[in-house]
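Novice: Mind looking at a prediction? Sequence and model below.
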Amino acid sequence: MTYDEFNEFCASLTATSHCVQWGNSHVWKVGGKVFAIGGWQKSGKPGYTFKVSELHYDILKDEPGYRPAPYLASRGMKWIQQYDLPSSADDSLKYYISESHQIVHSGLSKKKQRELGLIPPA
């Protein structure tokens, strides 16, 4: 997945915003909270960082092409970085980014979720 494709996919998710920060990384947020980062890779190849469930963290942390996200995982957070995988892995990446979006927006207050159109009005 290219960074343009990454940005297009993240923009298609509900109530997202984009900014460039942390060394020119593409940072995607929902309700002001980060759910995906494109960049942060020192090798020059694309790297994508996202929040995962505990189960997916345990599975992915040792899989080829995935690793605990630098900085975030070292602080006990369940974030994974995908790097150096073929484009055939794009569907998996989209799944994990969608899951990250869900995990992060579920942590917002119900009021904020309603304001953003993430859950139906009460």
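Specialist: Sure, I can see it. Numbering: from 1, shown residues only.
Novice: From now on I want contacts and neighbour counts done on CA atoms only, so please keep to that.
Specialist: Fine.
Novice: distance of Glu99 from Gly44?
Specialist: 26 Å (Cα to Cα, to the nearest Å).
Novice: Those two: which has the busier surroundings?
Specialist: Glu99 (17 against 9; other Cα atoms under 10 Å).
Novice: Which parts of the chain are helices?
Specialist: Ranges of helices in the chain, per DSSP state H, are 3-12, 54-60, 90-106, 110-115.
Novice: how about JSON lines for those, with distance to Trp28 added?
Specialist: Shown next, in JSON lines, are the helices of the chain (distance: least, Cα to Cα, whole Å):
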{"stretch": "helix 3-12", "distance to Trp28": "7"}
{"stretch": "helix 54-60", "distance to Trp28": "20"}
{"stretch": "helix 90-106", "distance to Trp28": "9"}
{"stretch": "helix 110-115", "distance to Trp28": "17"}
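Novice: try this one next to it:
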Amino acid sequence: MNFESAKSLCRTFPGVTEDTKWDNDLVFSVGAKMFAVTNLGEATGISFKVEDERFLELTDRKGIIPAPYLARAKWVHVEDADALGDEEAAQLLRRSYELVFGKLTKKLQREISGA
């Protein structure tokens, strides 16, 4: 997984915004709800939401841990770029976006989809 490519991919999803939180974290959001977090500058890891069923499977892999402060919401943190291939990482990031997008109000979903 190339962390810089992951950041670029996150920027392509409809309605995505990015901002800085907690001094050094780059946060990707849709409808003001986070779906991925990495550090500013050159990314050395990335956290994102996963489906409940995938959480244990992914955190059993070397280089992927429960995301600090967000694990209870089924977020994982990829520490090691070799833990995921680029294609699988892209699928997981897209799914994270979809999970968060799906929790938005229908009105907000329509506004974002129409943008």
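Specialist: Great, that's in hand. Since the model is a prediction, treat every value here as computed from it, not as a measurement.
Novice: Quantify their similarity with the TM-score.
Specialist: Taking TM-score structural alignment, normalised by the length of structure 2 as the basis, the two superposed chains have a TM-score of 0.87; 112 aligned residues with a Cα RMSD of 2.1 Å.
Novice: closest to Lys33 of structure 1 out of the helices of structure 1?
Specialist: Lys33 of structure 1 lies closest to helix 90-106 among the helices of structure 1, at 6.9 Å (Cα to Cα).
Novice: Trace the closest one over to structure 2 and give me the residue numbers.
Specialist: Using TM-score structural alignment, the residues of structure 2 aligned to helix 90-106 of structure 1 are 86-102.
Novice: Determine how far the matching stretch lies from the middle of the whole chain.
Specialist: Stretch 86-102 of structure 2 sits 7 Å away from the centroid of its parent chain (Cα atoms, centre = their mean, to the nearest Å).
Novice: Residues contacting that stretch, please?
Specialist: Residues from elsewhere that reach stretch 86-102 of structure 2, judged by Cα atoms under 8 Å, 6 or more residues apart in numbering: 1-2, 6, 9-10, 13, 30-31, 33-36, 48-51, 109.
Novice: Any of those residues buried? List them.
Specialist: Neighbour counting with 16 or more other Cα atoms under 10 Å marks 1-2, 6, 10, 13, 30-31, 33-36, 48-50, 109 as buried within these.
Novice: Quick check, central residue of structure 2?
Specialist: Centroid check for structure 2 by Cα atoms, centre = their mean gives Ala36 as the closest residue, at 2.6 Å.
Novice: Surely that residue touches Val30?
Specialist: No: the pair Ala36 of structure 2 / Val30 is not scored as a contact, 9.8 Å apart, by Cα atoms under 8 Å.
Novice: and Phe13 of structure 2, what pairs with it in structure 1?
Specialist: By TM-score structural alignment, Phe13 of structure 2 lines up with Leu13 in structure 1.
Novice: ok, that match to Glu5 of structure 1 distance?
Specialist: Using Cα to Cα, Leu13 of structure 1 is found at 13 Å from Glu5 of structure 1.
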